[in-house]
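**Q** no sequence for this one, just the structure:
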């Protein structure tokens, strides 16, 4: 058996085109070649062969097999980028999305640097850790119902030097204590309706956690309504809710919050022009 073998960028791309569009295959092949196999960007775009050992070739075959099974590249790498930082991700947590970056960027412009913040449904911890890093004087608490998610979030907090307090809580059954008070409650809860499954890509549907994605068709505002109810006792006067929402329910979410007595409601659009962020004040 030879000590090294050559494989071409074109071969990797052609292999991926069996399962992905040409654009997706090109993007994935660049990540595989440059970020995983260590090829320089110049050599990649010149289409130069990659020299691999038999072990590296075996690893590449494994990566390509996982991609053919539509496993997200972020899970294969074990990392995802969020606001210029790398977060550890695994199938127990959602992969951070650009829309969530927009939510955090909005908050960074508006909340006080020493705010008391609660992040409900923290997942990888990307919202809570980003806020903690930006505002070292803030007191950031993060909840999740999943022990696996909390372990990943704690790992990210430790790795990135955040100062977040993590707690296992079920927001749907939680009873707040008398002394609990926050200036900000933020949440990117499950908001994809069951009927939307049929339009979703396999790399999301087959791999990302259902409990973090889906709500029943007959109650799409389930989590928002419950968090709003908690906010009436857990938010300080003038405190704010920040929600990432399903684009189909901007008006419905705002109406529900208004009916619960919240004021200064805003529905903000994401970079694609979809309703994506709702802000309300107690």
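**A** Here it is on my side, so go on. These numbers were taken from a predicted model, which means no experiment stands behind them.

**Q** from now on I want contacts and neighbour counts done on CA atoms only, so please keep to that.
**A** Fine.

**Q** skip the chain neighbours and tell me the closest residue to the residue most central in space within the chain.
**A** Nearest to the geometric centre of the chain sits residue 96, at 2.2 Å (C-alpha atoms, centre = their mean). Nearest residue to residue 96 in three dimensions, chain neighbours excluded: residue 82, at 6.5 Å (C-alpha to C-alpha, 6 or more residues apart in numbering).

**Q** please look at residue 263 and residue 280 and confirm they touch.
**A** Yes: Residue 263 is within contact range of residue 280, at 5.9 Å (criterion: C-alpha atoms under 8 Å).

**Q** okay, and the common contacts of those two?
**A** Listed as contacting both residue 263 and residue 280 by C-alpha atoms under 8 Å, 6 or more residues apart in numbering are residue 257.

**Q** the two: which is more packed in?
**A** A count of neighbours by other C-alpha atoms under 10 Å puts residue 280 above the other of residue 263 and residue 280, at 21 against 16.

**Q** just to be sure, that one is in a helix?
**A** No: if the criterion is DSSP: H, G, I helix; E, B strand; the rest coil, then residue 280 is strand and not within a helix.

**Q** what sits against it?
**A** Applying C-alpha under 8 Å, 6+ apart, we find residue 280 in contact with 240, 241, 242, 257, 262, 263, 264, 265, 266.

**Q** ok, residue 191 next?
**A** 213, 214, 215, 220, 221, 245, 246.

**Q** for residue 194, same thing?
**A** 214, 215, 216, 217.

**Q** which residues does the closest residue to the second one other than its chain neighbours contact?
**A** If you skip the residues right next to it in sequence, residue 215 has residue 193 as its closest partner in space, 5.1 Å away by C-alpha to C-alpha, 6+ apart. Each residue near residue 193 by C-alpha under 8 Å, 6+ apart is listed here: 214, 215, 216, 217, 220.

**Q** would you list the residues you listed in a markdown table and tack on neighbour count and distance to residue 38?
**A** Shown next, in a markdown table, are these (neighbours: other C-alpha atoms under 10 Å; distance: C-alpha to C-alpha, whole Å):
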| residue | neighbour count | distance to residue 38 |
| --- | --- | --- |
| 214 | 18 | 37 |
| 215 | 20 | 41 |
| 216 | 14 | 44 |
| 217 | 13 | 45 |
| 220 | 21 | 44 |
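
**Q** second structure follows, compare the two:
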């Protein structure tokens, strides 16, 4: 085990800080190479294994090239569940988990819920898992993302219905939803200058960016849809760009929503908003 860890350290020197390197060590050993957690922490000796050797060499090459750890390992934990991941979808962030926990507060036993821009399905699948009496749908424009979301639905034993829908085309629905939640694209093109290279190089632009001159593009479309398709007293939840939080409040107020509430994430940024019909 010690030799294995030395190889990881040597290959990734200068790419990760000490904390990040320990995260990478554990993920590669336990998630990618299948070493149990106890053996990892006790540094038990390992027998040579050609398959592990191949997996490790490939992983170190990809990580050295800047590819995110979650894509290299092929999965990530989220809200107590495990999700398969690759470059077809965004990597779930802790802030999105905070949004999920907010949605879960004070929910009735049954209802209809829609996740718009579902990506990996992390929001929809987690909510379906935690709200077993609810009917949950996940929409996305990307067929590739929907295929991965369906796999995560199957692996986590949930019953989410996924549909290929472009929310910008003013879609219609026969269902009235009690909750609509979305983490839509909200990073403006000009913000690319401040972003990590591994995000720009590997995560899908389709799920990240909006034009500088129309930063609320998806929020306008989703709020219009929600105003017509939420039940009376239903709730709309968004993950948001903190730079446009107050513009979004004004937009929702002008759209007839009430009980509008902003919340900060664990980093102290205004990252979530809730509005009721």
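**A** Cool, the structure landed. The model shown is predicted, which means the values in this text are computed figures rather than measured ones.

**Q** quick one: TM-score?
**A** With the length set by TM-score structural alignment, normalised by the length of structure 2, the two chains reach a TM-score of 0.93; 277 aligned residues with a C-alpha RMSD of 2.0 Å.

**Q** circling back: for residue 33 of structure 2, see how far away the equivalent of the residue nearest to the centre of structure 1 over in structure 2 is.
**A** Under the alignment (TM-score structural alignment), residue 96 of structure 1 pairs with residue 92 in structure 2. Distance of residue 92 of structure 2 to residue 33 of structure 2, given as C-alpha to C-alpha, to the nearest Å: 22 Å.

**Q** before we move on, back to that, and the residue nearest to residue 215 of structure 1, what's its match in structure 2?
**A** Residue 193 of structure 1 maps onto residue 188 in structure 2, by TM-score structural alignment.

**Q** where does the top strand by length along structure 1 end up in structure 2?
**A** In structure 1, assigned by DSSP state E, the strand with the most residues is strand 235-244. Using TM-score structural alignment, the residues of structure 2 aligned to strand 235-244 of structure 1 are 230-239.

**Q** how many neighbours does residue 164 of structure 2 have?
**A** Residue 164 of structure 2: 14 neighbours (other C-alpha under 10 Å).

**Q** residue in structure 1 matching it?
**A** Using TM-score structural alignment, the partner of residue 164 of structure 2 in structure 1 is residue 168.

**Q** OK, contacts around that match?
**A** Counted by C-alpha under 8 Å, 6+ apart, residue 168 of structure 1 has contacts 143, 144, 145, 146, 147, 150.

**Q** helices of the stretch 101-250 of structure 2, start to end?
**A** Counting by DSSP state H, counting those that start in this stretch, residue ranges of the helices within the stretch 101-250 of structure 2 are 122-130, 143-155, 197-202, 217-229, 245-254.

**Q** ok, and what's touching the shortest one?
**A** By that I understand helix 197-202 of structure 2. For helix 197-202 of structure 2, contacts defined as C-alpha under 8 Å, 6+ apart pick out 66, 67, 68, 87, 192.

**Q** redo the residues you listed as a markdown table? Include secondary structure and neighbour count.
**A** Shown next, in a markdown table, are the contacts of helix 197-202 of structure 2 (DSSP: H, G, I helix; E, B strand; the rest coil; neighbours: other C-alpha atoms under 10 Å):
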| residue | secondary structure | neighbour count |
| --- | --- | --- |
| 66 | coil | 16 |
| 67 | coil | 20 |
| 68 | coil | 20 |
| 87 | coil | 18 |
| 192 | helix | 13 |
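
**Q** what lines up with residue 203 of structure 1 in structure 2?
**A** Here residue 203 of structure 1 is matched to residue 198 in structure 2, going by TM-score structural alignment.

**Q** so how many other residues sit close to its match?
**A** Quick note: residue 198 of structure 2 (other C-alpha under 10 Å) scores 14 neighbours.

**Q** ok, it to residue 91 of structure 2 distance?
**A** Residue 198 of structure 2 is 11 Å from residue 91 of structure 2, by C-alpha to C-alpha.

**Q** just residue 226 of structure 2 next, same as before
**A** 26 Å.

**Q** skipping its backbone neighbours, what lies nearest residue 183 of structure 2 in space?
**A** Excluding the flanking residues, the one nearest residue 183 of structure 2 by C-alpha to C-alpha, 6+ apart is residue 239, at 4.8 Å.

**Q** nope, residue 157 of structure 1 is what I meant
**A** residue 129 (5.9 Å).

**Q** what residues are up against the equivalent of the one you found over in structure 2?
**A** In structure 2, residue 129 of structure 1 lines up with residue 125, judged by TM-score structural alignment. Contacts for residue 125 of structure 2 (C-alpha under 8 Å, 6+ apart) come out as 152, 153, 156, 158, 159, 160.

**Q** switch the cut-off to 7 Å
**A** Applying C-alpha atoms under 7 Å, 6 or more residues apart in numbering to residue 125 of structure 2 gives the contacts 153, 158, 160.

**Q** residue 75 of structure 1 touches residue 89, doesn't it?
**A** Yes: counting by C-alpha atoms under 7 Å, residue 75 of structure 1 does reach residue 89; the two are 6.1 Å apart.

**Q** neighbour-wise, which of these two wins?
**A** A side-by-side neighbour count of residue 75 of structure 1 and residue 89, using other C-alpha under 10 Å, places residue 89 first with 25 against 20.

**Q** my read: the more buried one touches residue 81, true?
**A** No: with contact defined as C-alpha under 7 Å, residue 89 of structure 1 does not reach residue 81; the gap is 9.8 Å.

**Q** which non-adjacent residue is nearest residue 34 of structure 1?
**A** Using C-alpha to C-alpha, 6+ apart, the nearest residue to residue 34 of structure 1 is residue 40, at 5.9 Å.

**Q** returning to what we had before: pick the one among the contacts of residue 280 of structure 1 closest to residue 53 of structure 1.
**A** The closest of the contacts of residue 280 of structure 1 to residue 53 of structure 1 turns out to be residue 242 (C-alpha to C-alpha; 49.9 Å).

**Q** okay, now the closest one: neighbour count?
**A** Neighbours of residue 242 of structure 1 under the rule other C-alpha under 10 Å: 21.

**Q** so who does it touch?
**A** Going by C-alpha under 7 Å, 6+ apart, residue 242 of structure 1 touches 185, 186, 187, 278, 279, 280.

**Q** and the fifth one, what pairs with it in structure 2?
**A** Correspondence of residue 279 of structure 1 to structure 2, assessed by TM-score structural alignment: residue 274.

**Q** got the contact list for that match?
**A** The contact partners of residue 274 of structure 2, by C-alpha under 7 Å, 6+ apart, come to 235, 236, 237, 238, 260, 261, 262.

**Q** redo that, cut-off 6 Å
**A** Going by C-alpha atoms under 6 Å, 6 or more residues apart in numbering, residue 274 of structure 2 touches 236, 237, 260, 261.

**Q** make a PyMOL selection of the buried ones in these.
**A** Selection of buried members from these for PyMOL, criterion 16 or more other C-alpha atoms under 10 Å:
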select buried, resi 236+237+260
